[in-house]
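In: Next come a sequence and a model predicted from it.
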Amino acid sequence: MTKTVGESDGAVDVVDGGVGAARPGLTLAAVAVVQFMVSLDLSVVNVGLPEIADGLNFSGVGLTWVIHAYALTFGGLLLLGGRTADRYGRKRVLLAGLALFGLASLAGGFAESPGQLVAARAVQGIGAAALSPAALALLTTTFPTGRARVRAFGVWSAMNAAGGALGVLIGGVLTQYAGWRWVMFVNVPMAAGALLLSWRGVGADRVRPGGGRPDILGAFLVTSGMLLLVFGVVRTDRYGWGSPVTLTTLTAAVALLAAFLQVERTTRREPLVRLGLFTNRSVLGANAFNLLAGAAMASAFYFISLYLQGVLGHGAARTGLEFLPLALGVITGSVLAVKLGYRLLPRTLLALGGTLTAVAFAWAGLITPNGSFTTDILGPAILAGTGFGFCLAPVVSLATEGVASSEAGTASALLNSSRQIGASLGLTALVTAAAHHTGPVVTAESLTEGYALGLRLGAGLLAAGAVVAVGVLRGPRGE
């Protein structure tokens, strides 16, 4: 039976029966698995970083590229992925992205050198940049309005939270008992399962005719600019901020990013993002909030993981287990946000969640070298998890509010891109600040002081996000 879902309800066209017919339940399940896997991959390697460094002989600076290679290709190419999904079909792009992500994960698990692992992580990011916006656009168009939309985004946000938070636990257990390579291999069965669910449950959407070709030049410019920006900041441990090397690198990065904006404004191809989209206050505010939250959260995971292992001397599995209260807090916050979402404005939930998480990070910034998990980390972790859980569903709903169905993939990609770019830039800036504060003599005391500074800076970023939620965002009640 052929079914066409009209544009009036914000859904894409479904053209085939049988396997190609849309099944909302299976679509939601596929999107949930995809989001869990993508979020998991952002955090699963964190606890395994010391073992990865030892196993492949990474340098201290080089090790951060295990994170940056994924986050930057993911964030930099998300807009191209979103445009490609809108133009060529979300199901097609989702299936292709899942296949590429799974194969890259397999290759990363077999890596024998730093270069091979970083390359595999970069290809993972390319796959994620294709599958993530396609999946979120499918969720947006399958559940366009009402309570079904609130519930669907609640499930999405819970899986997003669970993947990000449980990734540290899973990574710790796998690293200690199976070896670091399994933090890469673990993605393979999940990608295969999501591929099967998507093949059977996602309706085949029609290719959108007309328009120009995707803006590959724009994708190259924004990704290259972000890579140079991060590279320039990371290298300040060897070349000071005023050195010709750093100034040249950062100037080139700014030039590339400026060129990207110019290309998006003047290109005859289909731009990665229509700049007029930012006149929508919900889109602008949601992405600004997401940029700040991504920077703070990625840095907090990094600092807390290193504090527990490097200062308190906890093993990888124990460290992963100690992130469980944070995971449970995020899931709890996500569930509460769904219930409160029927009565409170999304911007109110964002402001509340951002404030709670900022307070938690400021609290965690009081860590001491002679502290313990119970006294120094447990309370802040529960509070931070709950606060961040409040933010997940509202920010997604706001970022796609009032956006035409033809741009749903772009808006979804833009939100994910702001998070990934924020994570990479925030990690770079805060780790650099912490390293400078630590100084050349590395002791438990100096390390703790550096990590504490990083956590306090993260608190400031989230406080700024709460201000954005109050001052910029405007959204309808209950969505």
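Out: Thanks, I have the structure now. Here the structure is a predicted model, which is why all the values come from computation and not from measurement.

In: Could you use CA atoms for every contact and neighbour count after this?
Out: OK.

In: List the buried residues for the helix or strand where G164 lies?
Out: Per DSSP states H and E: G164 is located in helix 146-177. Residues of helix 146-177 classed as buried by neighbour count (16 or more other C-alpha atoms under 10 Å): 149-176.

In: Same question for stretch 255-268.
Out: For stretch 255-268, burial by neighbour count (16+ other C-alpha under 10 Å) applies to 256-257, 259-260, 263-264.

In: Tabulate these (a markdown table), appending distance to S105.
Out: Output for the buried residues of stretch 255-268, formatted as a markdown table (distance: C-alpha to C-alpha, whole Å):
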| residue | distance to S105 |
| --- | --- |
| L256 | 30 |
| L257 | 30 |
| A259 | 33 |
| F260 | 30 |
| V263 | 33 |
| E264 | 32 |
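
In: Out of these, which is nearest to L26?
Out: Of all the buried residues of stretch 255-268, L26 sits closest to E264, with 36.0 Å by C-alpha to C-alpha.

In: Just give the nearest non-adjacent residue to the closest one, would you?
Out: Leaving out its chain neighbours, the residue that sits closest to E264 by C-alpha to C-alpha, 6 or more residues apart in numbering is P271, at 5.3 Å.

In: next, the one to line up against it:
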Amino acid sequence: MHAQSSTHHDHEATIVPDPRRWRALAVLAVAQFMLILDITVVTVALPDIGGDLDLSRAAATWVVTAYTLLFGGLMIFGGRAADLFGARRMVMAGLVVFTASSLLAGLAVTAPMLVGGRVGQGIGAALLSPAAMSIVTTTFHGAERNKALGVWGALGGTGAAVGVLVGGLLTAGPGWSWIFFVNVPVGVLLLGLTPRMVPQPPMRQAGGIDVLGAVLATTATGAAIYGLINAGDEGWGDSATWIPLLAASVLYAVFIAYESITARPLLDPRLLVRRPVAAGAVLMLVATGLLITGFFLGSFYLQQAQGKSALVTGLLFVPVALGTIVGAHNAGHVISRFGYRPVGVAGLVVAAAGAAVPALWSGIPGLIVGLTIAAAGQGAVIVTATTTALANIDHSQAGVTSGLVNTFHEVGSALGVAVISTIAAVSLRTLGTETSGFTHAFTFSAVTALVVAIAAAALVPAGRPPAGLRVSAH
């Protein structure tokens, strides 16, 4: 084992570093930052968008979920495409699709046009993000790689934080269209810089791409979201609710069966049977679902029930966003000392306590204090999820496992917003004049976090990560 390790270090010492590597990291980091920003930037603008385009509650929910559904559903597919066609080529293809879709969303005058733009943004993000991550991991080596991955990991928390502030500033200033238009010049600039600044890593022939697997997984999740959103308007007994939910169950079963027999599976189902990976996936799904739904609910509550502007809403959300960063930043140190299980359980208990505050204490102080406490717990759980899943995985499976955990990050956002929108339906439909829906939604978030905390005490493995492990938070 020692001989193997020293050979590995000798090999890394002989690698001539690419002189463009830090400039490449800067270009790719800006691109990734833009993708993360677009998850939360829309939540603050949503009440304004809904008013201008006369969006129903269901359509407003799809504006958030369409992006994260496609981003998550096609992420592993995007990673395989990067292996097969070249990572830099996929970064550029993703940039083209994302930038053009941002323009479409900004120009939207109808709900289908806006949701279509968000779908396109999600597809572009799914092509770009894993390819960019692949370039970072292959361009940097040794201690520099840890530093580069640290920068990459920090983008997740700060992107979400800046998103709520930028959403408020742009919506209150030039208008909500600019939360999408701002991506266009940035995307065009990055497209010009990428061929010159970003190296092309050697292509790793991955055989074929499992297109059917990607379509099955994304369609199943889309059907589940459709059914969940419809339940808020028509009830659980309505055929437009239970038929999509039943279809989703069948499609998931077909997906797992197909992945078990195909030669080049998108996802090896045996990975999810591994306890650390399964635990990491569940933690990621729940933590990101709760985090994004906090911004979603809070934005409607502040602007509709409390009559605050988009700008004030964005500013009020700053402590919440900082809470996420503080929780995520400190989680790594605490996990090294106490292990995965105590941090995962404690993070979820803190998230439950935070969500309970606005359920019991109505008004703006209760909302911001509660969401800030919850966000600190959720940030810690997100880092715990990644560390748990990746800590003891073989190098050969690190890429696909990372892709899987990040998929649950996006899908958790999509499913969380669909569920919480349905629970809060009465408040969203009455534009905040009836607040019981908000109370029920926060109560549901608190109970969910508590139930998952109890499950985590049994599911999350004991133990601490190996020395020197550095994880990317997104």
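Out: Right, received. Where do you want to start? Because the structure is predicted, anything quoted here is derived from the model rather than measured.

In: Map the residue nearest to E264 of structure 1 onto structure 2.
Out: The alignment partner of P271 of structure 1 in structure 2, by TM-score structural alignment, is P265.

In: returning to that earlier point: could you say what helices and strands the helix holding G164 of structure 1 packs with?
Out: Packing partners of helix 146-177 of structure 1 (3 or more C-alpha pairs under 8 Å, 6 or more residues apart in numbering; DSSP states H and E): helix 24-43, helix 114-142, helix 182-185, helix 316-322, helix 324-340, helix 378-399.

In: Can you tell me what I209 of structure 2 aligns to in structure 1?
Out: Using TM-score structural alignment, I209 of structure 2 sits opposite P214 in structure 1.

In: can you pull the contacts of the residue nearest to its match when sequence neighbours are not counted?
Out: Of all residues not flanking P214 of structure 1 in the chain, E270 sits nearest, at 5.1 Å (C-alpha to C-alpha, 6+ apart). Taking C-alpha atoms under 8 Å, 6 or more residues apart in numbering, we find E270 of structure 1 in contact with 211-215.

In: And for G365 of structure 1?
Out: Taking C-alpha under 8 Å, 6+ apart as the test, what G365 of structure 1 contacts is 451-456.

In: Which position in structure 2 pairs with it?
Out: Matched by TM-score structural alignment, G365 of structure 1 corresponds to A359 in structure 2.

In: Roughly how far does that match sit from G370 of structure 2?
Out: Distance, A359 of structure 2 to G370 of structure 2, by C-alpha to C-alpha, to the nearest Å: 9 Å.

In: quick revisit: distance to M184 of structure 1 and secondary structure added to the contacts of G365 of structure 1, as CSV?
Out: Formatted as CSV, those follow (distance: C-alpha to C-alpha, whole Å; DSSP: H, G, I helix; E, B strand; the rest coil):
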residue, distance to M184 of structure 1, secondary structure
Y451, 27, helix
A452, 30, helix
L453, 31, helix
G454, 28, helix
L455, 28, helix
R456, 31, helix
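
In: hmm, which of the residues you listed are the buried ones?
Out: Neighbour counting by 16+ other C-alpha under 10 Å classes 451-456 among the contacts of G365 of structure 1 as buried.

In: Now the two most distant members of these.
Out: Y451 and R456 (8.7 Å).

In: Would you check the span in structure 1 matched by stretch 94-112 of structure 2?
Out: The aligned range for stretch 94-112 of structure 2 is 97-115, by TM-score structural alignment.

In: neighbouring contacts of the matching stretch?
Out: Stretch 97-115 of structure 1 is contacted by residues 56-58, 116-117, 120-121, 123-131, 181-185, 187-188, 191-192, 194-195 when judged by C-alpha under 8 Å, 6+ apart.

In: ok, of these, which come out buried?
Out: Of these, these count as buried by 16+ other C-alpha under 10 Å: 56, 58, 116-117, 120-121, 123-131, 181-185, 187-188, 191-192, 194-195.

In: what sits against P358 of structure 2?
Out: Counting by C-alpha under 8 Å, 6+ apart, P358 of structure 2 touches 366-367, 370-371, 439, 442.

In: and A108 of structure 2, how many neighbours does it have?
Out: Number of residues near A108 of structure 2 (other C-alpha atoms under 10 Å) recorded here: 18.

In: let me fix that: L70 of structure 2
Out: Neighbour count for L70 of structure 2, taken as other C-alpha under 10 Å: 27.

In: do A137 of structure 1 as well
Out: A137 of structure 1, neighbours per other C-alpha under 10 Å, totals 28.

In: My guess is it contacts S412. True?
Out: Yes: contact criterion C-alpha atoms under 8 Å: A137 of structure 1 and S412 qualify, at 6.2 Å.

In: how about Q303 of structure 2, what's its partner in structure 1?
Out: Alignment note (TM-score structural alignment): Q303 of structure 2 maps to Q309 of structure 1.

In: S56 of structure 2 now?
Out: Alignment note (TM-score structural alignment): S56 of structure 2 maps to S59 of structure 1.

In: likewise A81 of structure 2?
Out: Checking TM-score structural alignment: A81 of structure 2 goes with T84.

In: ok, that match - contacts?
Out: 93, 130, 214.

In: what do you get if the cut-off is 10 Å, keeping everything else the same?
Out: When contacts are counted by C-alpha atoms under 10 Å, 6 or more residues apart in numbering, T84 of structure 1 is found next to 78, 90, 92-93, 130, 133-134, 213-215, 270, 272, 409-410.

In: just the buried members of those?
Out: Neighbour counting with 16+ other C-alpha under 10 Å marks 78, 90, 92-93, 130, 133-134, 214-215, 270, 272, 409-410 as buried within the contacts of T84 of structure 1.

In: can you list those residues in JSON lines and add distance to A434 of structure 1?
Out: As requested, the buried ones among the contacts of T84 of structure 1 are exported to JSON lines (distance: C-alpha to C-alpha, whole Å):
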{"residue": "L78", "distance to A434 of structure 1": "29"}
{"residue": "R90", "distance to A434 of structure 1": "41"}
{"residue": "R92", "distance to A434 of structure 1": "43"}
{"residue": "V93", "distance to A434 of structure 1": "40"}
{"residue": "A130", "distance to A434 of structure 1": "34"}
{"residue": "P133", "distance to A434 of structure 1": "33"}
{"residue": "A134", "distance to A434 of structure 1": "37"}
{"residue": "P214", "distance to A434 of structure 1": "40"}
{"residue": "D215", "distance to A434 of structure 1": "38"}
{"residue": "E270", "distance to A434 of structure 1": "41"}
{"residue": "L272", "distance to A434 of structure 1": "35"}
{"residue": "G409", "distance to A434 of structure 1": "37"}
{"residue": "T410", "distance to A434 of structure 1": "35"}
